[in-house]
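*Asks:* okay, predicted coordinates and the sequence, questions at the end:
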Amino acid sequence: MAGERVLHIIGSPRGLRSRSTRVSRRLLARLGVSAEELDLHATDLPALDAAAIEGRYALVEGREVDPIVCDRWRRVRDTIEHFLSFDTVLFSVPMWNFGVPWRLKQYIDIITQPDLMFNVDGNGVTGLAGGRRAILVCSGALDIRPEEPGEEMDFQTSYMKAWLGFIGITDVRIVQVRPTYGTPARVEEAMDIAFQEVDALAESLLRAPRV
């Protein structure tokens, strides 16, 4: 991963208490890379309100748009270009009510724009973020990882994989941190397993060349 630009998107507002963030930072340390961190709960994201959405249609149609709305869409484009400027994107994703935190969903809604993050033509949808790698560190109170009872309730990992595929990212590595609720011994065991998984992931990423 030498020379790659890495973005670490933090979906939890809990700071150092976030288990997904702790595991992600362990991975970065093992990789020996310096990542840019984007703490979504401390970031001023452009709002997609009614004025912004109507302004988008007006811009596409070539109609006059309020300067404030134009500035908001400039910020949207800047946010998309920032995301696309990285080779690898690491997501720290806690599970909230079987899905992703609202602030992460807001970020995804902002950057998933036609002609900027994906194209649609007669052949279907083409994601414009291809050639990048994504790493998902997904934590959750319940141990509902694949092949475990309750896996059908995991709309966190499945949603992130589906969205990444939609924008063209198919090289997706996943580390599960589960369960994060229970006895102290059970939770620490889950953390130890996650640390072992990211250590192994780091070794494989450092060993294998990008293709």
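*Replies:* It's in. Residues are numbered from 1 along each chain as shown.
*Asks:* please make it C-alpha for all contacts and neighbour counts, starting now.
*Replies:* Will do.
*Asks:* residue 69: how many residues sit nearby?
*Replies:* By the criterion of other Cα atoms under 10 Å, residue 69 has 18 neighbours.
*Asks:* okay, residue 47 and residue 135: tell me how far apart.
*Replies:* Counting by Cα to Cα, to the nearest Å, the separation of residue 47 from residue 135 is 26 Å.
*Asks:* another structure for you, compare them:
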Amino acid sequence: MANILHVDSSPRSERSRSRRLAREFMDAWLNSHPDDAVTYRDLRLTPVPHITEEWIAADFTPPEALTGDMAELLAFSDELVNEFLAADHCVFSVPMHNFGMPSNFKAYIDQVVRVGHTFLLENGQFSGLAEGKKVLLITTRGVEYGPGSPFEGWDCLEPGLRYAFRFMGVKDFQFIQATGLDLGDDAERRGLNTAQSRLRELVSSW
């Protein structure tokens, strides 16, 4: 039995293709692993606040010195961090917005990357605290970003996600990308079919 954290970040609901892919994967996964426990978070319904100067001050205050107001500022972040650290597998669906991640998922990352919680800083060296975790990132893109495309090199989504989770100690990544989804019906169908095929394969090998 494993603990699964599933987070959807698209501001769309039923029209979201990243949600659809993640839902299909989770349905297939739970059909094969019925004893696994799932924690689900929808960032559309529970928006993540952006960090503030006061939040930063509280985050870098030793736990024993936190005031009640500081602890309250960090309470939601603590909840997100605990969910992340408790998970064996994490499934994140993240559409590309303007070449990068949606602002709500960037806010999520900012609330989860926490000194003393998901990484350590000792003698000027950083080390992650989330080793041993498997992370699946399901991303959707309106156009193509591969070699030879007009947008080659413009993909700021995968590098940003990869480095954020690697910084927290994650080494086991899977990226499933559905691309070209806004280039017409045929391209959308190809992009979704390719992603769905890879996700089906992952159910038995992840």
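*Replies:* The structure has been received and is ready for your questions. This is a predicted model, so every value here is computed, not measured.
*Asks:* superposed, what's their TM-score?
*Replies:* The TM-score (TM-score structural alignment, normalised by the length of the second structure) is 0.88; 200 aligned residues with a Cα RMSD of 2.0 Å.
*Asks:* quick one on the thing from earlier: between residue 47 and residue 135 of the first structure, point out the one with more neighbours.
*Replies:* The neighbour count for residue 47 of the first structure versus residue 135, taken as other Cα under 10 Å, is higher for residue 135 (19 against 16).
*Asks:* secondary structure element holding residue 193 of the first structure?
*Replies:* Assigned by DSSP states H and E, residue 193 of the first structure belongs to helix 184-207.
*Asks:* that helix packs against which elements?
*Replies:* If you count contacts as 3 or more Cα pairs under 8 Å, 6 or more residues apart in numbering; DSSP states H and E, helix 184-207 of the first structure packs onto helix 19-31, strand 171-177.
*Asks:* superpose on the second structure and give me the mean offset of the longest one.
*Replies:* So that's helix 19-31 of the first structure. Its matched residues in the second structure lie on average 1.3 Å from helix 19-31 of the first structure after superposition (mean Cα distance after the TM-score superposition for the first structure).
*Asks:* which part of the second structure matches the following helix or strand past that helix?
*Replies:* Following helix 19-31 of the first structure in sequence order, the next helix or strand is strand 36-39 (DSSP H and E). Residues 39-42 of the second structure are matched to strand 36-39 of the first structure when aligned by TM-score structural alignment.
*Asks:* how much does that stretch stray from the first structure?
*Replies:* Its aligned residues in the first structure lie a mean 1.4 Å from stretch 39-42 of the second structure after superposition (mean Cα distance after the TM-score superposition for the first structure).
*Asks:* buried ones in that stretch?
*Replies:* 41-42 (16 or more other Cα atoms under 10 Å).
*Asks:* again with stretch 125-137 of the second structure
*Replies:* For stretch 125-137 of the second structure, burial by neighbour count (16+ other Cα under 10 Å) applies to 127-131, 133-137.
*Asks:* in strands, which of those residues fall?
*Replies:* Those of these mapping onto strands are 127-128, 134-137, per DSSP state E.
*Asks:* which residue is nearest the middle of the first structure?
*Replies:* Central residue of the first structure (Cα atoms, centre = their mean): residue 91, 4.2 Å from the mean position.
*Asks:* angle of the helix or strand hosting residue 82 of the second structure against strand 37-42?
*Replies:* Assessed by DSSP H and E, residue 82 of the second structure sits inside helix 68-86. Counting by axes from the mean of the first three to the mean of the last three Cα atoms, to 10 degrees, helix 68-86 of the second structure lies at 130 degrees to strand 37-42.
*Asks:* confirm that residue 110 of the second structure sits in a helix.
*Replies:* Yes. Residue state for residue 110 of the second structure (DSSP: H, G, I helix; E, B strand; the rest coil) corresponds to a helix.
*Asks:* for residue 187 of the second structure, see how far away it is.
*Replies:* 34 Å.
*Asks:* with residue 140 of the second structure instead?
*Replies:* For residue 140 of the second structure, the distance to residue 187 of the second structure - Cα to Cα - is 13 Å.
*Asks:* isn't residue 118 of the first structure up against residue 111?
*Replies:* No. In this structure, residue 118 of the first structure is not within contact of residue 111 by Cα atoms under 8 Å, at 10.0 Å.
*Asks:* who's more crowded, these two?
*Replies:* More crowded of residue 118 of the first structure and residue 111, by other Cα under 10 Å: residue 111, with 21 against 17.
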